[in-house]
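Asks: Got a sequence here, can you build the structure:
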Amino acid sequence: KSGERKHDSDSPAKYQDVFGHTLLELARANDKIVGITAAMPSGTSMSIMQEQLPSRVFDVGISEGHAVTFAGGLAKDGMRPFCAIYSSFLQRAYDHIIHDVAIQNLPVTFCIDRAGIVGEDGVTHHGVFDLSYLRAIPNLTIASPRDEASLRNLLYTAQSADRGPFAIRYPRGKGSNPDWRTPMHEIAIGRGQRLVDGNDVAVLSIGPMANKAAAAIERARRENGIEAAHYDMIFLKPIDEQLLDEVGRKGCPVITVEDGVRDGGLGSAVTEWMNDHGYHPHITRIGVPDMFVPHGKVPQLMNLCRMDEDAIYNAIVQANNNHKL
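Replies: Sure, this is the predicted structure:
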């Protein structure tokens, strides 16, 4: 009757809001941090910092290329710009990323919102290409958090790391933890994490797809007795070569899981590394196939692209069975 929107305080926050509140925390502690957005202050939650520190947030309008070049100019003069742009919109600034940031190795942090399949916004808004189109660029660090705490730690690392451009991609929608205001700490660049050990199959995931992979791995263990290892790679570039060497020495089938096109992303990176280092496991790549993903709800589209929990579970069982033949 009042028209007031009710919020569930026990519900996990949206990734964009975790980003917005975390950036404000960091900016209050580091006066070199500035925020940049291209006409999407509320859509990226850059508005949270804009409301509290308006002189340090710049909305450049619908001009993603200018946003990136402007960020490069600020970084050149000693600032730490955080440039928040939707994944599909960042495609418009590809030349600017290369020429105005990466060549100069400038410390610009790209906060890539709406990464992966986004659902009802349709084919033009799915952020499925960024892992592939960014991986080819020298000097660029590329990471994706599996949960809210990982996102906070990556943002903290980006503003404190003594290195060049840093891309952090995260999805549309809610995370998994209502208690997301965790203490932040710097994490090692290019280092992933073994979440579960096992010798039958090795599952390598990046980003929140780790949650679907974890559920599928537990199901395969419970229903089929398959001991699958699970690695959260965290960084696509530089990729964790120690973890890849550990996986290669196991000699078991490998399954890569990513919320992006499988051509050129994590699956391609793992396949290339294994080939270059003399390992030849059977590798199954789970990701968006070579198609434009249509409009639909995220669970429907995950099923369509064979990226849901069932698809990962079936891939684990099939890889294990084929390996045992």
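Asks: From here on, just use CA atoms for contacts and neighbour counts.
Replies: Noted.
Asks: measure stretch 82-94 end to end?
Replies: Using Cα to Cα, to the nearest Å, the gap from the first to the last residue of stretch 82-94 comes to 17 Å.
Asks: which residues in the protein form strands?
Replies: Ranges of strands within the chain are 33-37, 57-59, 80-86, 109-113, 141-143, 166-169, 193-196, 201-205, 228-232, 235-237, 254-261, 283-288, based on DSSP state E.
Asks: what angle sits between the last one and strand 254-261?
Replies: An angle of 20 degrees separates the directions of strand 283-288 and strand 254-261 when computed by axes from the mean of the first three to the mean of the last three Cα atoms, to 10 degrees.
Asks: which strands and helices sit next to strand 283-288?
Replies: Applying 3 or more Cα pairs under 8 Å, 6 or more residues apart in numbering; DSSP states H and E, one finds that strand 283-288 contacts strand 254-261, helix 266-276.
Asks: Buried residues in the last one, which are they?
Replies: Neighbour-count burial for helix 266-276 flags Leu266, Gly267, Ser268, Ala269, Val270, Thr271, Trp273, Met274 (criterion: 16 or more other Cα atoms under 10 Å).
Asks: Could you find the closest non-adjacent residue to the first one?
Replies: Nearest residue to Leu266, sequence neighbours excluded (Cα to Cα, 6 or more residues apart in numbering): Leu236, at 6.3 Å.
Asks: before we go on, could you also do this sequence so I can check it against the first one:
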Amino acid sequence: MTRAVLTRVIRSLTAILIVITLVFFVTRLTGDPVRAFVPENAPPEIADHYRHLFGLDAPLWQQYLLYLRGLAHGDFGTSYFDADGALHIVVRSIPATLQIAIPAFLVSTAVGLAVGILAAAHSSGHLGRIISSTAIGFAALPNFVIGIILILVLGVKLQWFPTTGNTTAASIVMPTLTMALPPAAILARVTQTSMIEALALPCVAHARAVHVSRRRQILAHALPNAARPILTIVGFDFAYLVAGSSIVEVLFGWPGIGALLVRASQQNDYAVVQCVVVLVTVSVVIVHALTDLSYRLVDPRLRSS
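Replies: Reported below is the predicted structural model:
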């Protein structure tokens, strides 16, 4: 177990370093941030002054090493536009993202599991086929399409919920549903497939032969054997909901890290873009590492090996 943890930690740190390197050099290809706030007719000396002030006139390799040294000390740089630390700016936006990401994760997990188990229990009937077809449809829809439909129906037509901002408690409903429905549909399909395979195992057949209740056959015998692929999708769902909130936040005017990333990208605000990407990458890597290690808790064969 210790060796597995150490191996996972080394792989995670390597992945984080690769992402840090890629995002550093890719952001430098997007344009000159000085041109975003210095007028075009300004003397070149003014632009040169700001490049020197921000350290943008140094060679790229030197900027990269200085950036890594800053990261080692918890310094993510300073925003070119807000004159504030990039980490401080990003941290201010995290609670807004979690306000919709956590409820969306809980909704998608609960609905996906319940619908998937129900579809597997009625896989040979019309209900199972209807659920399967509906789940495929929702999984294929981009979340911005779902968001636009919800805005038109629930926000404009019925006027049940506000269409933008986070001013009231009701504002959370449509962004949460927009983020939750696609991963819930994917989880339902994976759960259905895994549960159908698990229900055909000898242990479930034995439980059925000794007249164990149908609910106990599903929850106590089939579900644990179907847990590994389900855990994988649940881990990916949480990472997706945290990292993939940009479109939803822009669509609903939600002031989270996704909307912040879009705005910073438009301004070529290197420090903020890099900070958002690095923090999201770290959170995604941690979730995937915990998901990988959780397999050993649900599968005794992995613990013994």
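Asks: After superposition, what's the TM-score here?
Replies: In this superposition the chains share a TM-score of 0.21, using TM-score structural alignment, normalised by the length of structure 2; 108 aligned residues with a Cα RMSD of 6.6 Å.
Asks: circling back: just send the strands of structure 1 back as TSV, with distance to Leu74 of structure 1 and mean neighbour count too.
Replies: Written out in TSV, the entries for those read as follows (distance: least, Cα to Cα, whole Å; neighbours: other Cα atoms under 10 Å):
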stretch	distance to Leu74 of structure 1	mean neighbour count
strand 33-37	9	26
strand 57-59	11	20
strand 80-86	7	27
strand 109-113	12	26
strand 141-143	19	24
strand 166-169	15	24
strand 193-196	34	14
strand 201-205	34	28
strand 228-232	33	24
strand 235-237	24	24
strand 254-261	30	26
strand 283-288	36	23
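Asks: Those: which one's closest to Glu25 of structure 1?
Replies: When these are compared by Cα to Cα, strand 33-37 sits nearest Glu25 of structure 1, at 10.5 Å.
Asks: can you give me the angle that closest one makes with strand 109-113?
Replies: For strand 33-37 of structure 1 against strand 109-113, the angle between stretch directions is 40 degrees (the same axes, to 10 degrees).
Asks: Check which helices and strands strand 33-37 of structure 1 sits against.
Replies: Secondary elements touching strand 33-37 of structure 1 (3+ Cα pairs under 8 Å, 6+ apart): helix 15-29, strand 57-59, helix 64-76, strand 80-86.
Asks: how does it look with 6 Å?
Replies: Under the contact criterion of 3 or more Cα pairs under 6 Å, 6 or more residues apart in numbering; DSSP states H and E, the helices and strands touching strand 33-37 of structure 1 comprise strand 57-59, strand 80-86.
Asks: May I see these organised as JSON lines, with distance to Ile36 of structure 1 added?
Replies: Below are those laid out as JSON lines (distance: least, Cα to Cα, whole Å):
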{"stretch": "strand 57-59", "distance to Ile36 of structure 1": "5"}
{"stretch": "strand 80-86", "distance to Ile36 of structure 1": "5"}
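Asks: right, and these - which one's nearest Leu23 of structure 1?
Replies: Shortest separation from Leu23 of structure 1 across those is recorded for strand 80-86, at 8.4 Å, computed as Cα to Cα.
Asks: what angle do that closest one and strand 109-113 make?
Replies: Using the same axes, to 10 degrees, the direction of strand 80-86 of structure 1 lies 20 degrees away from that of strand 109-113.
Asks: still on that earlier bit, can you redo the strands of structure 1 as TSV with distance to Ser47 of structure 1?
Replies: Rendered in TSV, the data for the strands of structure 1 read as follows (distance: least, Cα to Cα, whole Å):
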stretch	distance to Ser47 of structure 1
strand 33-37	9
strand 57-59	8
strand 80-86	11
strand 109-113	14
strand 141-143	23
strand 166-169	19
strand 193-196	33
strand 201-205	31
strand 228-232	31
strand 235-237	28
strand 254-261	27
strand 283-288	32
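Asks: Please consider this matter closed, and thank you.
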